[in-house]
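> Mind looking at a prediction? Sequence and model below.
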Amino acid sequence: MDVFALDRRLQSDSHSVMQIGLCDLRLSKDARWPWLILVPRRCDVSEVFELTPLDQVMLTFETDLVAATLKKITGATKINVGALGNIVRQLHVHVIARFEGDANWPGPVWGFGKAEPYEEGKRDEFIEKLREALSS
């Protein structure tokens, strides 16, 4: 049986928040936007349609749960959700809180400017808020 392994780029570009059910939930290290990443814990999957039907339902449920939680916690103007995978092939879903006037609003976050790291205390506080909200 194959063992799930997180892509090294996802590992290096994000912080672990928690495991939800199907997915590992991660926080992007780019503090310009509250940016979460859901990674289904399945081996050798790069497309949603490669998941079993039950896993597809779970991914949709978990994506919606994380998106709603992120909107509630941040008060975002808009939540962007996307699964691109052109560079990192391992299936992962981005859930990003956007605000009018944020870096590159209303344009996309990908490829814009240089990532800004979180202050350690702010990152840890945000991760704890997410864990509390998602565990209740």
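That came through, no problem.
> When you work out contacts or count neighbours from here on, use the C-alpha atoms and nothing else.
Will do.
> Helix or strand for Ser16, just tell me which one.
strand 14-19 (DSSP states H and E).
> what residues does that strand touch?
By C-alpha atoms under 8 Å, 6 or more residues apart in numbering, the residues outside strand 14-19 that reach it are Asp24, Leu25, Arg26, Leu27, Ser28, Lys29, Ile127, Leu130, Arg131.
> Beyond the lengthiest helix in the chain, next helix or strand please.
Counting residues, the longest helix found in the chain (DSSP state H) is helix 53-74. Counting by DSSP H and E, the element after helix 53-74 in chain order, helix or strand, is strand 78-82.
> and the angle for that following strand with helix 53-74?
If you take axes from the mean of the first three to the mean of the last three C-alpha atoms, to 10 degrees, strand 78-82 sits at 150 degrees to helix 53-74.
> Buried residues, strand 78-82. List them.
Ile79, Val81 (16 or more other C-alpha atoms under 10 Å).
> again, but for stretch 53-72
Asp55, Gln56, Met58, Leu59, Glu62, Thr63, Val66, Ala67, Thr69, Leu70, Lys71.
> Which elements pack onto the longest helix of the chain?
strand 78-82, strand 93-98, helix 120-135 (3 or more C-alpha pairs under 8 Å, 6 or more residues apart in numbering; DSSP states H and E).
> want to compare, so here's the second one:
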Amino acid sequence: MEPGAPQLHEAYPNNILKHTDMKKGDYQAAIREPGLIKVEGWYETPTVQHCHIENHGCFAYEENGRITVVSSTQIPHIIRRVVGQALGRPWSDIRVVKPYIGGGFGNKQDALYEPLCAWCSTQVHGRCVRVDCSRE
């Protein structure tokens, strides 16, 4: 956007795709209204954990010497590495399938149950093992 910067797209001068201003009401007039109460102070709120739409869950099974982990995660590549490290197996032996998830909001960015689920599958000769966490 600086003057003299290379123009990326001819249709957008100064490389600006869109500019938006949003205003509602008149702030300066509102703060002069009679009866306005100013609230000031320190406030504490309890610790909260955001609640995504889909609970944590995964399933794992072994097929043709490879472990497949299906997980509602936001970090499939890291899950692959962590599962491989946890099981002492090369990453090429681990396949992670991440179905479309909605509403994770960053709360699915940890390896939670996937290594355990994959290990449990190895304990039952590669059969499918599912870990599903309910709200309770």
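Good, I have the coordinates. A quick note: this is a predicted structure, and the numbers were derived from the prediction, not measured.
> Could you get me the TM-score between them?
The TM-score (TM-score structural alignment, normalised by the length of the first structure) is 0.24; 58 aligned residues with a C-alpha RMSD of 5.0 Å.
> returning to what we had before: need the buried residues of stretch 53-72 of the first structure in JSON lines with distance to Ile96 of the first structure, can you?
JSON lines is the format used below for those (distance: C-alpha to C-alpha, whole Å):
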{"residue": "Asp55", "distance to Ile96 of the first structure": "22"}
{"residue": "Gln56", "distance to Ile96 of the first structure": "20"}
{"residue": "Met58", "distance to Ile96 of the first structure": "19"}
{"residue": "Leu59", "distance to Ile96 of the first structure": "16"}
{"residue": "Glu62", "distance to Ile96 of the first structure": "14"}
{"residue": "Thr63", "distance to Ile96 of the first structure": "11"}
{"residue": "Val66", "distance to Ile96 of the first structure": "10"}
{"residue": "Ala67", "distance to Ile96 of the first structure": "8"}
{"residue": "Thr69", "distance to Ile96 of the first structure": "11"}
{"residue": "Leu70", "distance to Ile96 of the first structure": "8"}
{"residue": "Lys71", "distance to Ile96 of the first structure": "9"}
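> Quick check: the farthest pair among the residues you listed?
Maximum pairwise distance among those (C-alpha to C-alpha): 23.9 Å, between Asp55 and Lys71.
> Buried residues of the one helix or strand Gly84 of the second structure maps to, list them for me.
Using DSSP H and E, Gly84 of the second structure falls within helix 76-87. Neighbour-count burial for helix 76-87 of the second structure, counted by 16+ other C-alpha under 10 Å, picks out Pro76, Ile79, Arg80, Arg81, Val82, Val83, Gly84.
> For Asp132 of the second structure, see how far away the last one is.
This means Gly84 of the second structure. Distance of Gly84 of the second structure to Asp132 of the second structure, given as C-alpha to C-alpha, to the nearest Å: 21 Å.
> what's the answer for the first one, then?
Noted for Pro76 of the second structure: a distance of 18 Å to Asp132 of the second structure, by C-alpha to C-alpha.
> ditto for the second one
According to C-alpha to C-alpha, Ile79 of the second structure and Asp132 of the second structure sit 17 Å apart.
> May I see the buried residues of the strand holding Ser16 of the first structure?
Buried, per 16+ other C-alpha under 10 Å, within strand 14-19 of the first structure: Ser14, His15, Val17, Met18.
> and the next helix or strand after that strand, what does it pack onto?
Next helix or strand after strand 14-19 of the first structure toward the C-terminus (DSSP H and E): strand 23-28. Where contact means 3+ C-alpha pairs under 8 Å, 6+ apart, strand 23-28 of the first structure is packed against strand 14-19, strand 35-40.
> I'd like to check what contacts strand 23-28 of the first structure. Which residues are they?
13-19, 34-41, 59, 62, 127.
> Which element, helix or strand, includes Thr122 of the second structure?
helix 114-123.
> That helix to helix 76-87, inter-axis angle?
Using the same axes, to 10 degrees: helix 114-123 of the second structure against helix 76-87 is 50 degrees.
> what helices or strands is helix 114-123 of the second structure leaning on?
Counting by 3+ C-alpha pairs under 8 Å, 6+ apart, helix 114-123 of the second structure packs on strand 57-63, strand 66-71, helix 76-87, strand 129-132.
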